[in-house]
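# got a predicted model here, sequence first, then my questions.
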Amino acid sequence: PLACATALATLAVYEDEDLINRAARMGKELTKRLQGLAERHPSVGAVRNIGLFGIVELVRSRNPYTPLAPFNGSSPEMAALGRHFREEGLYTIVRWNNFYTNPPLTITEAEMDEGFAIIEAGLAMTDRAPTARSPTRFNPDRGSRSMKWEPSMATPTTTRLDVPAEVGTITHFIDNKPYDGPTARWGDVTDPALGRVTHRVAFADEALVDQAVAVATRAAVGWRQSSLAVRTRTFFAFHALLEKHRREVAELLTREHGKVLSDAMGEVQRGIEVVEFACGLPQLLKGEFSENVSSEVDSYSIRQPLGVVAGITPFNFPAMVPMWMYPVAIACGNAFVLKPSERVRRGRSPRRRVQCRSRGQGDRRRHPEAPRHRRRQLRRLDAGGPLYL
């Protein structure tokens, strides 16, 4: 009750103060200021935002694209920038070669001007950062304090991605193939970097969800009878194909989610690690047996598939979070229905194709991907309790 009351009070503030419309108006102001940073400062490699949620990428050079700090690391310049922000009273996230511009929804133009004045002063320091061709000492304030720059910190990374010229369509993936039936509702998939629609995604109705669940139920019957050796070989093949196509998946995440390519590659890698774990699941699926736990009483346990299981995943980690779920579920002998975020659907499509190829086109032991849906009930094959979506 307390949590619900808090949520309702928060929603009331959003409505009373018109914060959603305010965020849209102030988001346009943020866009202009971010674009101004890119025009004035050579150390700004890219800027983008959706409303009041923005990010700035910093570089040593734009061509070739050389991040100011390596992926999952830092550099003297980024450390100095973060220290400058804190000393001047600007508290934001400084991570790798990025810093975020995510002010509160109640921010005023005067407060935004004050914050960007601090950012401008900080970027004046990063503009003096040495490039990969000039490994000199970096002086953030041109005073007595100096920080040594390591050449290994500048690793050129190409992030230019081809952008589709036409608006494509993304449909559901059911019964090992794209769904080509009628669709009444569609949504837009927008490239955050360009601010334009690149694809339209199909939304499902209740009947189509029932169809996906029925296919999963049929597939689960055969797949649960597969030996552990067959499941292991399947996931080793799946792992090899994911490694081969990892950049393709990461580029899709960058186009649809807005992550920098290095961040997207890291997300895909963390998902692949779960697939590696699934390859070793036969060792973890062993049961237990205890003899004479009581007089002439033995105790044993076995692990069996549930049948059809499901996952509903958010947009912020469109590759990693689904891969936390379906590799383990399928390796355990279940069929899996996935309802991904409609905002970043294509980040999963290469894995769908990869999974189909690894199992063979004629194999009935496969799992479908569920579309966007209303609340539905899935029954387990072992007649257990219901699982709600």
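Great, that's in hand.

# only C-alpha atoms for contact and neighbour calcs from this point on.
Will do.

# ranges for the strands of the stretch 1-150 of the chain?
With DSSP state E, counting those that start in this stretch as the criterion, the stretch 1-150 of the chain has strands at 44-50, 53-61, 66-67, 94-95, 98-101.

# tell me which of these lies nearest to Val337.
Closest approach to Val337 among those (Cα to Cα): strand 44-50, 30.2 Å.

# and the closest one with strand 53-61, angle?
170 degrees (axes from the mean of the first three to the mean of the last three Cα atoms, to 10 degrees).

# residues touching Trp324, list them.
Each residue near Trp324 by Cα atoms under 8 Å, 6 or more residues apart in numbering is listed here: 271, 274.

# tell me if it really is in a helix.
Yes: Trp324 forms part of a helix when assessed by DSSP: H, G, I helix; E, B strand; the rest coil.

# for Leu387, see how far away it is.
18 Å (Cα to Cα, to the nearest Å).

# just Val354 next, same as before
Taking Cα to Cα, one finds Val354 at 28 Å from Leu387.

# of these two, which one has the most company?
More crowded of Val354 and Leu387, by other Cα atoms under 10 Å: Val354, with 18 against 13.

# now that one, what's its secondary structure?
Here Val354 is recorded as helix under three-state DSSP.

# burial count for the closest residue to it other than its chain neighbours?
Spatially, and ignoring its direct neighbours in sequence, Val354 is nearest to Leu241 (6.2 Å; Cα to Cα, 6 or more residues apart in numbering). By other Cα under 10 Å, 18 other residues sit near Leu241.

# against Gly222, how distant is Leu241?
Relative to Gly222, and taking Cα to Cα, Leu241 is found at 24 Å.

# can you pull out the helices in this protein?
Ranges of helices in the chain, per DSSP state H, are 2-16, 19-40, 76-87, 109-126, 206-223, 228-244, 246-257, 261-279, 281-284, 320-331, 349-359.

# what about versus this one:
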Amino acid sequence: MKILAAGDGFVTTKVLQGAIAGADGLGEAEVQVEAIQSNWPNDPYSDFSGVKEAFGDEDELIAALVGADIAFSHTYPFSERVIASSPDLKLITITRGGPVNVDVEAATRHGVVVSNAPGRNAVASAEHSVAMIMAAARQIAQRDSEVKAGDWRSDYYNYDQVGPEIAGSTVGVCGYGNVGGKVARVLAAMGAHVIVFDPWVDPSALEPGMELASDLDSMLERSSILTLHQRLTKDTEHMIGAAQIAKLPDQAIVVNCARGGLLDYEAVADALDSGRLFAAAFDALDPEPLPAGHRLFSTPRVTMTPHLGGASKQAAELAGRIGAADIARFVAGERPEHLMNPEVYEADNLRVR
């Protein structure tokens, strides 16, 4: 069986190959591993050929997939054309929580199983979210740049200038999945009162002392800090806009390290310019990257990072291990754990058998 390890600068071919070698039963199996590697993230990914957030040359990928039964990748584009041009392909394993760089419908039509790696960067993303909350509250990035510029200002000790402590604050956590749940637990451990809004969460999953909001508005009305962790869908797009921001307590903080489309950034900028909000922090923007001259660059008390919340060595290595474990199951004739199109695996007439 031939496996193509199609890496990039984050989940490298070395990481993918190491995960294959270390997977139970896979290191000893009769598999041939070949590798290619793209220049992402040094060159940005894009949406093309019906897939999203992808990087890599389709022709290079098609050529590398000749004779390959399994593709193990992070960001390469598995478009309709690539899948249709790879008749030996049986499994595509993507080391991302959402395999948006795979045309899953095309894979299903062609009898190719698709698996992913949910939760692979949950710890890194949660840690980054907590760091951004604290950076916004204490204005760390802004003070750092001022001190480096020789501007030492003690007037920031004035009561009206200082931010809140996490301990004792009411924090609204919107979305209690792999990332949101970890953020909620860390903030609760720091002494925050955590209110969770998530229509899909089982109340028994919340930690003692946390509160489950019956609706979004009731959470917003009490949240001096709001942190977003929802998936972006048609229902959640711009779920936080001017009307929702108006429900927050005065001088609240808004943090989005999930997806840019969840938040109306014009509404946030308006609230920051007017002083209605104290601060904001974003690791997810819309669009990405922001164009030159974008309003957020000159909006006060905004902290931004370039969508790198999930970037840690451990996240890349865990992604490889999750994916390799599913490949090992597949090679052993067992059902992979993280299937995006289980109907393909379960269909006797498709080519996974």
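Great, that's in hand. Worth saying up front: this structure is predicted, and the values here are computed from it rather than measured.

# list the TM-score for the superposed pair.
Laid over one another, the chains give 0.25 as their TM-score (TM-score structural alignment, normalised by the length of structure 2), with 144 aligned residues with a Cα RMSD of 6.5 Å.

# hang on, the earlier thing: ok, now how distant is the residue nearest to Val354 of structure 1 from Val275 of structure 1?
The value you get for Leu241 of structure 1 to Val275 of structure 1, if Cα to Cα is used, is 11 Å.

# same question, Val47 of structure 1
Val47 of structure 1 is 34 Å from Val275 of structure 1, by Cα to Cα.

# again with Lys244 of structure 1
Where Val275 of structure 1 is concerned, Lys244 of structure 1 sits at a distance of 14 Å (Cα to Cα).

# quick one: which of the two has more around it?
More crowded of Lys244 of structure 1 and Val275, by other Cα under 10 Å: Val275, with 24 against 11.

# give the contact list for that one.
By Cα under 8 Å, 6+ apart, Val275 of structure 1 lies in contact with 235, 239, 323, 327-328.

# neighbour count added to those residues, as TSV?
Putting these into TSV (neighbours: other Cα atoms under 10 Å) gives the following:
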residue	neighbour count
Phe235	23
His239	22
Met323	22
Pro327	22
Val328	18
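
# now those as a markdown table including distance to Ile20 of structure 1?
Converted to a markdown table, the contacts of Val275 of structure 1 look like this (distance: Cα to Cα, whole Å):
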| residue | distance to Ile20 of structure 1 |
| --- | --- |
| Phe235 | 45 |
| His239 | 43 |
| Met323 | 33 |
| Pro327 | 38 |
| Val328 | 39 |
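
# tell me which of those is nearest to Pro76 of structure 1?
Once Cα to Cα is applied, the member of the contacts of Val275 of structure 1 that ends up nearest Pro76 of structure 1 is Met323, at 34.9 Å.

# do you know how far the closest one is from Cys356 of structure 1?
16 Å.

# from the contact counts, what lies against whichever strand or helix holds Asp326 of structure 2?
Element membership of Asp326 of structure 2, judged by DSSP states H and E, is helix 313-331. Judged by 3 or more Cα pairs under 8 Å, 6 or more residues apart in numbering; DSSP states H and E, the packing partners of helix 313-331 of structure 2 are helix 13-22, strand 91-94, helix 122-138.

# tell me what angle it forms with helix 13-22.
Between helix 313-331 of structure 2 and helix 13-22, the angle comes out at 50 degrees (the same axes, to 10 degrees).

# give me the neighbour count for the closest residue in space to Ile119 of structure 1 that isn't next to it in sequence.
Ranked by Cα to Cα, 6+ apart and with sequence neighbours excluded, the top spatial neighbour of Ile119 of structure 1 is Phe85, at 7.4 Å. The local packing of Phe85 of structure 1 (other Cα under 10 Å) involves 19 other residues.

# doesn't Val213 make contact with Leu378 of structure 1?
Yes: counting by Cα atoms under 8 Å, Leu378 of structure 1 does reach Val213; the two are 7.3 Å apart.

# neighbour count winner among the two?
Set side by side, Leu378 of structure 1 and Val213 show more neighbours around Val213, with 27 against 19, by other Cα under 10 Å.

# my guess is the residue nearest to Ile119 of structure 1 contacts Ala117, does it?
No: distance between Phe85 of structure 1 and Ala117: 10.6 Å, which falls outside the contact criterion (Cα under 8 Å).

# helix or strand right after the host helix or strand of Leu187 of structure 2?
Per DSSP H and E, Leu187 of structure 2 falls inside helix 178-189. Beyond helix 178-189 of structure 2 on the C-terminal side, the first helix or strand identified by DSSP H and E is strand 193-197.

# could you report the neighbour count for Pro243 of structure 2?
Actually, residue 243 of structure 2 is Ala rather than Pro. With other Cα under 10 Å as criterion, Ala243 of structure 2 counts 11.
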